[in-house]
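only geometry, no sequence info:
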């Protein structure tokens, strides 16, 4: 099963058959919406879909139930998660309506839950490469072959807290650091997917110039208009990637927790173990 998290502008599932919904309770609350599950049209691949912000866009970037979303995917048997994001551009050559498949993240968020672990259980996990290279390659290839959009492979996605957009000084600072695109939701989603040993990659649709351009002032109207334009292209990319993915994974995401648990199992509280059992049962 493949998980798909729809970002701003994508509130409906891909073309699926045998569709059903699952309401899932997790130790970390409820997901953004009931999970839509079905078979991707023309294939035998099952897809589980969650609209990140809820079906009516009622969750802000800070308040999203990130942990519940990823945990729900894990308990359903998802191994790969494809995400979509609406982002701003920090580069002159990355124009609005470009599709970007980033390979790096920089975290500027402050008020989020970044881990499934804690409460008597310490896990130190590597995160040098935040996106699955195998899954990212499939998304980039699909973007090039299946759409007429400009496509950028690689680049750094800086994640800000939001829900406000950047100040001009902040936007200029991010450009000076060499960042390429700016958004509000890739963190902690990517970190949690790694802890759950899920492959994770995103196709980001550029909606605006942020505010670094002197003739640009990012607005919700502009973001929504370009997000709507990007929607069809992103769905084409996701669909093509789903069709081309191999049945088995050859990356290291599926063993990401190996050797990372620093607390003696005998000293981990029972309540903590119960909440993270689907994540750590192979290691304890």
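Received it, and whenever you're ready, just let me know what you need. Please read all numbers here as calculations on a predicted model, not as lab measurements. Numbering: from 1, shown residues only.

For the rest of this, base every contact and every neighbour count on C-alpha atoms.
Fine.

how long is stretch 244-257 end to end?
Start to finish, the residues bounding stretch 244-257 are 27 Å apart (Cα to Cα, to the nearest Å).

Quick one: residues in contact with it.
Stretch 244-257 is contacted by residues 79, 125-126, 132-134, 138, 194-195, 197-199, 280, 283 when judged by Cα atoms under 8 Å, 6 or more residues apart in numbering.

now stretch 133-147
80, 82, 99, 101-103, 149-153, 199-203, 233-234, 236-238, 240-241, 244-245, 250-251.

quick one: which of the contacts of stretch 244-257 is nearest to residue 221?
When the contacts of stretch 244-257 are compared for distance to residue 221 (Cα to Cα), residue 138 wins out at 31.3 Å.

next up, a second structure to put side by side with the first:
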């Protein structure tokens, strides 16, 4: 691990974001878990150094169930990052959470399977506390950035993480919404828990791109990949503005307690 931080804050997100950082350099970080989704882009927002990794690769070539989550998180830790923002496109499970709004979730339900979702496969065993999946203080920064940009934002909410790459059936979607959960996504797990194991503070910023197919009484058609991508592209400037404001704000200091070896 670097003796001095190469970057103080990290971002997992879409491939368009890093082009707007100043003086970007790309670095390849070797990890015990293989290569990252793409080389890490290092740039500045004001005086703050930011490390950016496009989750799905530079050309969106990696599906959500095959992302190298452990490598991505390990690389940010190795670069000295303390705080991590995870902007993500997500669907709504509730009528009051409309497309175009943002959710800064405070809870997570994992419905994935077969993903490498821990750094502790043995012989070292570590049981991470995960009752509150998202860092409270970093969430406040994300919420303040959304409000300052004048976007509709929901403070808190549960994101259910599905395996993908397929979207949910109407029956699955109705069940998720019936539990009272607000957001559906494919990448928040294990990204959030791996950050916690590594002692990194993590907050998600979910842009709602669509109503999920099972929303009762909505009459929504089945969501398609093309519609989600188009909606996100149409709103990417808003996402960038929110992120840049959050990245320039005062951030929590000090990492969380990490598992053995970090």
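Alright, I've got the coordinates. Model, not experiment: these values are computed from the prediction.

Now do the strands in the stretch 101-250 of the first structure.
104-108, 151-153, 156-160, 181-183, 199-208 (DSSP state E, counting those that start in this stretch).

out of these, nearest to residue 74 of the first structure?
strand 199-208 (11.1 Å).

Quick check: buried residues in stretch 171-189 of the first structure?
Buried residues in stretch 171-189 of the first structure, defined by neighbour count with 16 or more other Cα atoms under 10 Å: 171-172, 174-175, 179-189.

With stretch 142-152 of the second structure instead?
142, 143, 144, 145, 146, 151.

Check stretch 89-107 of the second structure too.
For stretch 89-107 of the second structure, by 16+ other Cα under 10 Å, it's 89-94, 97-107.

Give the aligned range of it in the first structure.
Mapped onto the first structure using TM-score structural alignment, stretch 89-107 of the second structure spans residues 86-104.

Stretch 175-182 of the second structure now?
Using TM-score structural alignment, stretch 175-182 of the second structure pairs with 173-180 in the first structure.

re the thing from before, from the buried residues of stretch 142-152 of the second structure, which is closest to residue 78 of the second structure?
Of these, the one sitting nearest to residue 78 of the second structure (Cα to Cα) turns out to be residue 142, at 23.8 Å.

Which ones among the buried residues of stretch 142-152 of the second structure lie within helices?
142, 143, 144, 145, 146 (DSSP state H).

Pick out the most distant pair among the residues you listed.
Longest span within those, Cα to Cα: 142 and 146, 6.3 Å.

roughly how far out does the match of stretch 89-107 of the second structure sit from the chain middle?
15 Å (Cα atoms, centre = their mean, to the nearest Å).

residues of stretch 234-242 of the second structure that come out buried?
236, 238, 239, 240, 242.

What lies in contact with that stretch?
17, 87, 100, 142, 145, 146, 149, 207.

how about it, which residues of the first structure does it hit?
Going by TM-score structural alignment: stretch 234-242 of the second structure matches residues 229-237.

corresponding residue for residue 201 of the first structure in the second structure?
Aligned partner of residue 201 of the first structure by TM-score structural alignment: residue 203.

could you measure the equivalent of residue 79 of the second structure over in the first structure against residue 24 of the first structure, distance?
Using TM-score structural alignment, the equivalent of residue 79 of the second structure in the first structure is residue 76. According to Cα to Cα, residue 76 of the first structure and residue 24 of the first structure sit 9 Å apart.

quick one, helices of the stretch 51-200 of the second structure?
69-78, 136-148, 170-178, 188-197 (DSSP state H, counting those that start in this stretch).

Kindly calculate the angle that the third one makes with strand 158-162.
Spelled out, that is helix 170-178 of the second structure. Angle of helix 170-178 of the second structure versus strand 158-162, following axes from the mean of the first three to the mean of the last three Cα atoms, to 10 degrees, is 160 degrees.

Helix 170-178 of the second structure packs against which elements?
In terms of contacts (3 or more Cα pairs under 8 Å, 6 or more residues apart in numbering; DSSP states H and E), helix 170-178 of the second structure is packed against no helix or strand at all.

mind listing what the spatially most central residue of the first structure touches?
Centroid-nearest residue in the first structure: residue 83, 4.1 Å away (criterion: Cα atoms, centre = their mean). Counting by Cα under 8 Å, 6+ apart, residue 83 of the first structure makes contact with 4, 5, 6, 7, 200, 201, 202, 203.

Tell me which of those residues persist in the second structure.
Retained in the second structure: 4, 5, 6, 200, 201, 202, 203, out of the contacts of residue 83 of the first structure (criterion both residues aligned by TM-score structural alignment, their matches' Cα atoms under 8 Å).
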